[in-house]
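Enquirer: Sequence first, predicted model second:
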Amino acid sequence: MKDMITHIYKGLECFLLECSAALVRRRALGGWRSDPRQLREQRRDEFRARKVAE
């Protein structure tokens, strides 16, 4: 049970970090007009880098 709660917590933490990073990126790249493909590639690269770091 404790492992499941820890797993859910880590997933939620990762999701929130992803959301905040996306907001920062969007602001840095000029708002909502940014290229969605470029944002998707950046998110994928950052996600892979975090997985490797873990």
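Expert: It's in.

Enquirer: make it CA atoms for all contacts and neighbour counts henceforth
Expert: Fine.

Enquirer: And for L29, the neighbour number?
Expert: Neighbouring residues of L29 were enumerated by other C-alpha atoms under 10 Å; the total is 13.

Enquirer: Spatially central residue in the protein, please.
Expert: The central residue of the chain, meaning the one whose C-alpha is nearest the mean C-alpha position (C-alpha atoms, centre = their mean), is E18 at 2.1 Å.

Enquirer: The structure to be compared is supplied as follows:
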Amino acid sequence: MLHWALVFLVVALIAAVLGFGGIASAAGGIAQILFFIFLVLFVVGALMGLAGRSR
């Protein structure tokens, strides 16, 4: 999922450089949403790993 967030970030940067504001905005929004989903899943996975290790 982090890979897709980075792909959309690159698409947003390229679109912004070329002047496609709508496409850059949409791709940037998608990249931001995917990044936060990845971040939440990473934190949940880390907490589950720590909880499982302590038992």
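Expert: Right, received. Where do you want to start? Since the structure is predicted, the reported quantities are computational estimates derived from the model, not experimental observations.

Enquirer: ok, now which ones touch the residue nearest to the centre of the first structure?
Expert: Residues near E18 of the first structure by C-alpha atoms under 8 Å, 6 or more residues apart in numbering: R43.

Enquirer: Tell me how far the equivalent of it over in the second structure lies from M48 of the second structure.
Expert: By TM-score structural alignment, E18 of the first structure lines up with F42 in the second structure. Look at F42 of the second structure and M48 of the second structure: by C-alpha to C-alpha, to the nearest Å, they are 10 Å apart.

Enquirer: where's the helix ranked longest in the first structure relative to the chain centroid, distance-wise?
Expert: In terms of residue count, the longest helix belonging to the first structure (DSSP state H) is helix 2-28. The chain centroid and the centroid of helix 2-28 of the first structure are separated by 6 Å, computed with C-alpha atoms, centre = their mean, to the nearest Å.
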